[in-house]
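[1] quick one: sequence and predicted model below, then my questions.
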Amino acid sequence: MNPILMAVMVSLSVVFGVGSAWGAAPAVKVDPLTIKFAHAGSLTHPYSVGIQKLTPILEKNSGGAIKLQVFCCAQLGSERELAEGTRLGTIDVTSVAAEGALPAWVPELQVLGLPFLIRDRAHVYKVLDGPIGKEFEAKLEAQGLHVLGWWELGFRNMTTKGKPIREPADLKGLKMRVQEAKVWLGLMRALGAIPTPIPFGELYNALQQGVVDGQENPIVTVVSMKFYEVQKQVGLTEHTYTALPVMASKKWWDGLKPDQRQVIAESVKASVAEQRKTVAGQVDEGIKFLKTQGVTITEVDKGKFMEATKEVPNLIADQVPPELVRRIRETR
């Protein structure tokens, strides 16, 4: 079954009993509001994990006055279209891959797609939750996207239909789906593969029909989007990390009342730690599950991947300042 074709509109709201369920009255009384939140993931994707964490917090903080109307599974378009719709105000809130769709407006976000720049989760949290993250947020704000917090997708790995991936030579000549940004094209070419941009919502079909030979995504995405049905090899490259900024339309945001903005901002902020913790904890269980589905998990020679991709930063130096790369690398 292709999960991205499900025509599902999920309304995640609890109208009654919020105070008793959480044992506390809301911090402020706010006017009723329904937030149109759209994303491209399945009902079990990290986007949906974020929604599941955010919903009860938002309902508690608003006394049930603020609800989410969620459009999942790319119902309202590709990630690029979701970001554009949010900029224009036709979508209230969205979350997309930071280094995928957003470089169309903020090229510097491609830095998050540079191979092996991010050491571990502690490193990237300091980057996103610190001064560099604030700079990204300011640039997105100038483009009509108000960042409320940074959810997590995680570290990305290579998958193929049948050929094991142990070293860059194993990717030579393979058509690999990539996100539509210069950094991804450069990364795959450096590995000898043929980069093929395909919207996330169309990826399952592209893999199933052989339009591409493989793709790269975190383990949790391979599981939640059921890519394991059409990809039986996973190489644990962990070559990049993907963050999922939760972004409100600035046009919509500026039109809210101050108390509504306060409740929404505080609620999303509180959901971030919970979403990150849950998604990070799903990796090991995801690997175990994939093995039960006949997927072969292969440890790769990371040294060879690092060597093959070491010049990728130079390929995007006109869009991503080397000084930004240095600052991220030196963040401790």
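    Received it, and whenever you're ready, just let me know what you need. Every value quoted in this text rests on a predicted model; they were computed, and no experiment measured them.

[2] only C-alpha atoms for contact and neighbour calcs from this point on.
    Will do.

[3] give me the number of residues near Q208?
    Number of residues near Q208 (other Cα atoms under 10 Å) recorded here: 16.

[4] buried residues in the strand ranked longest in the chain, which are they?
    Secondary structure assigned by DSSP state E gives strand 145-160 as the longest strand of the chain. For strand 145-160, a neighbour-count test (16 or more other Cα atoms under 10 Å) marks 145-160 as buried.

[5] what about the strands in the stretch 201-332 of the chain?
    Taking DSSP state E, counting those that start in this stretch as the criterion, the stretch 201-332 of the chain contains strands spanning 214-218, 233-236, 241-249, 296-299.

[6] out of those, the one nearest A138 is which?
    Of all those, strand 241-249 sits nearest to A138, with 12.0 Å by Cα to Cα.

[7] what's the closest one packed up against?
    In terms of contacts (3 or more Cα pairs under 8 Å, 6 or more residues apart in numbering; DSSP states H and E), strand 241-249 is packed against helix 79-88, strand 93-95, strand 145-160.

[8] turn these into TSV, columns for distance to A38.
    Shown next, in TSV, are these (distance: least, Cα to Cα, whole Å):
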stretch	distance to A38
helix 79-88	7
strand 93-95	5
strand 145-160	14
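
[9] ok, which of the ones you listed comes nearest K53?
    Using Cα to Cα, the nearest of these to K53 is strand 145-160, at 10.7 Å.

[10] comparison target, given below:
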Amino acid sequence: MKRGWAICFVVCFFLIAFLLPSGPLHAQEKGVKLRYSNFFPPMHPISKLSDDWGKEIDKRTNGRVKVTYFPGATLTPPMQTYDSTVKGIADVGQAVMAYAPGRLPLSEVLNQPLGVSSGIQATKLANAYYKKFAPKEFDDVKVMYLHGGAPCFFHTKNVISSIDGLKGLRIKCNAENAGIVTSLGAAPVTIPVTETYDGLQKGLLEGLLIAPEALKFFRFAEVVKTTLENYASSFMVSFFIVMNKDKWNSISKEDQQAIEKINEEWADRQGKLWVALDKEGTEYAIQKGVKFVRASKEEEARTAEKLKPVLGDYVKDKKAKGLPAEEALKFCLEYVKANP
């Protein structure tokens, strides 16, 4: 009798174990659902590309991984996207790295005046940097891919012909790039991009430091007259697309590999999109009468010399925190030079 009960117990145990699988396999049988938060408005080309990323994942995993896309900061505020993804409020998040102040210190190297020449170069650099250094600051998420916007230039309300014309001007910029502005003799003003048009129109600002695509998409071409196309002072605005780590671990290895492949393809598409947007913004600005002044090699060399303290400050600050800042900066500068 006892032997019969023992056999019955063993059979029931294995039956339950078979019927109730755990881990990624169990999650896959139910399907993994991802909520993707992005601050770009729904009609922006970058937003559309991001939405397509999710649709491609659904397609290549045969519906086992489904992405619901939330554009226009409807799921998380831009400044909270990184932390919200870590906490699982969003499963995937895209935002500007500068929107996670203090969280990604080594990666601030990507926002320095490195002399990037295009969105393709910037995006390739960002991902090469991540692959090379695998910074621990990203350990609490799974990085999908990084990308960098088109090079940012100075745009002014007055007609100027060189960096000398920037002296004393009130220039809108991001806080992390204020050093570029001050090093060239101008006064940095850190206000939201959404308030910049009015600031220029009302005379509160006399210029801005931003990528040419914004001349069209934020209509700045209506209120500026000159763009200084000086690559020595150019930098990229860097972006992250990251996934909640627990959510990533709930996806099967097979589907993880499919997503990694999509990430590689989308990083490439993202870089090309930045180039297209840059071209579109430039052409629009020229039609509006904005004059593009291309700096000579001598002018760029003079600019680079003035900006050396900005790079030095980055290295000094991050080295004090025990980070390989000197190596990161050297890698980025050499990458830009070797991959024009």
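    Perfect, thanks for sending it. This is a predicted model, so every value here is computed, not measured.

[11] coming back round to it: how about the strands of the stretch 201-332 of structure 1, which one is nearest K60 of structure 1?
    Of all those, strand 241-249 sits nearest to K60 of structure 1, with 19.4 Å by Cα to Cα.

[12] neighbours of T194 of structure 2, how many?
    T194 of structure 2: 9 neighbours (other Cα under 10 Å).

[13] in space, what's closest to it - neighbours in sequence excluded?
    Sequence neighbours aside, F218 is the residue nearest to T194 of structure 2 in space, at 8.0 Å (criterion: Cα to Cα, 6 or more residues apart in numbering).

[14] counterpart of that neighbour in structure 1?
    Structural alignment (TM-score structural alignment) places F218 of structure 2 against M225 in structure 1.

[15] wait, that match touches S42, no?
    Yes: in this structure, M225 of structure 1 is within contact of S42 by Cα atoms under 8 Å, at 6.2 Å.

[16] related to what we said a few turns ago, for the buried residues of strand 145-160 of structure 1, which one is nearest A74 of structure 1?
    Using Cα to Cα, L153 comes nearest to A74 of structure 1 of the buried residues of strand 145-160 of structure 1, at 16.4 Å.

[17] against P212 of structure 2, how distant is the counterpart of I287 of structure 1 in structure 2?
    Mapped onto structure 2 by TM-score structural alignment, I287 of structure 1 lines up with T282. Going from T282 of structure 2 to P212 of structure 2 by Cα to Cα, to the nearest Å gives 6 Å.

[18] and for C173 of structure 2?
    Look at C173 of structure 2 and P212 of structure 2: by Cα to Cα, they are 14 Å apart.

[19] the two: which is more packed in?
    When C173 of structure 2 and P212 are compared for neighbours, P212 comes out ahead with 27 against 24, by other Cα under 10 Å.

[20] so what's the more buried one up against?
    Contacts were defined as Cα atoms under 8 Å, 6 or more residues apart in numbering; by that measure P212 of structure 2 touches 150-153, 278-279, 281-282.

[21] dump the strands of the stretch 201-332 of structure 1 into TSV; add distance to Q69 of structure 1 and mean neighbour count as well.
    Putting those into TSV (distance: least, Cα to Cα, whole Å; neighbours: other Cα atoms under 10 Å) gives the following:
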stretch	distance to Q69 of structure 1	mean neighbour count
strand 214-218	26	25
strand 233-236	35	24
strand 241-249	14	25
strand 296-299	37	16
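
[22] and the contacts of P212 of structure 2, which is closest to A17 of structure 2?
    Nearest member of the contacts of P212 of structure 2 to A17 of structure 2, counting by Cα to Cα, is A150, at 53.8 Å.

[23] how about the closest one, what does it touch?
    Counting by Cα under 8 Å, 6+ apart, A150 of structure 2 touches 117-119, 122, 211-213, 236-237, 274-275, 278.

[24] hang on, the earlier thing: the strands of the stretch 201-332 of structure 1: which one's closest to R189 of structure 1?
    Among the strands of the stretch 201-332 of structure 1, the nearest to R189 of structure 1 by Cα to Cα is strand 214-218 (13.6 Å).
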